[in-house]
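> sequence first, then the predicted structure:
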Amino acid sequence: MIIEFDAEVFIWDAPEKATFYLTAVPPELSEEIREIPRMPRGFGSVRVRATIGGSTFQTSVFPDSKSGSYVLPLKKAVRDAESLADGNPVHVRLEVLDG
């Protein structure tokens, strides 16, 4: 399954003082991902290959308990290569690898 969407970069500060840069998969696309039959993985994660601009990387999306949407962590190397910061718009292409 391949999905594409536009979203914004946002920061989540973890309780242990770590800072993560994320973007959220829209709710309707999150629901499509949730419906894919697959083996359960830790924290409800789903393995993906993401492309943002000229950067392609493998990671996992994780369900956000507040919104119900999946969130995509943005690695520092990708943020640097694509000049991404908090509040920036981003176009994401996700290939779901689980399922």
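Yep, that arrived.
> contacts and neighbour counts: CA atoms only from here.
Noted.
> grab the nearest non-local neighbour of Gly54.
Nearest non-adjacent residue to Gly54, counting by C-alpha to C-alpha, 6 or more residues apart in numbering: Glu82, 7.6 Å away.
> burial measure for that neighbour, as a count.
When neighbours are counted by other C-alpha atoms under 10 Å, Glu82 registers 14.
> got it, and the one 3 residues further on?
By other C-alpha under 10 Å, the residues close to Ala85 number 16.
> doesn't Ser60 lie inside a strand?
Yes - Ser60 sits within a strand when classified using DSSP: H, G, I helix; E, B strand; the rest coil.
> also this one, for the comparison:
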Amino acid sequence: MTGDETFTLTATVWLWRSAGKERPMAWHFLTIDGQTSAEIRYAALGRTGGFGSIPVEVRIGTTCWRTSIFPHRDSGGYILPLKASVRKREGIAAGDEVSLSLAI
């Protein structure tokens, strides 16, 4: 991983579904909260993008990719979207606990 600061954590995958009747959509996320989110907030000062996003590099198992985390009003932390390709490669489903490394 190539970021200035790396954080290691475990979080539970949760599913968000749109309310659309024609074509409902679903997205998988991990919530980063508590002390880890406070440390990330401090480490990312001056490096946020649109909507308060923070560019990150993530590793779950053998899969590494670049994405962004986004502020999460409900938890006061951040949410990390999980791409379908990552979930398939690592065998991840909603409700699973996942260990990951996240570099800013």
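Everything's here; your move. Since this is a predicted model, take the numbers as computed values, not measurements.
> rewinding a little: need the counterpart of the residue nearest to Gly54 of structure 1 in structure 2.
Under the alignment defined by TM-score structural alignment, Glu82 of structure 1 corresponds to Glu90 in structure 2.
> equivalent analysis for Pro63 of structure 1, please.
In structure 2, Pro63 of structure 1 lands on Pro71 (TM-score structural alignment).
> do Glu28 of structure 1 as well
Checking TM-score structural alignment: Glu28 of structure 1 goes with Gln35.
> relative to Ser99 of structure 2, how far out is that match?
16 Å (C-alpha to C-alpha, to the nearest Å).
> for those two, indicate the residue with more neighbours.
Ser99 (13 against 10).
> just to be sure, the more buried one is in a strand?
Yes - assessed by three-state DSSP, Ser99 of structure 2 belongs to a strand.
> quick one: what helix or strand has Ser30 of structure 1 in it?
Assigned by DSSP states H and E, Ser30 of structure 1 belongs to helix 27-34.
> tell me roughly how far that helix lies from structure 2 on average.
Its aligned residues in structure 2 lie a mean 1.0 Å from helix 27-34 of structure 1 after superposition (mean C-alpha distance after the TM-score superposition for structure 1).
> heading C-terminal from that helix, find the next helix or strand.
That would be, after helix 27-34 of structure 1 and using DSSP H and E, strand 46-52.
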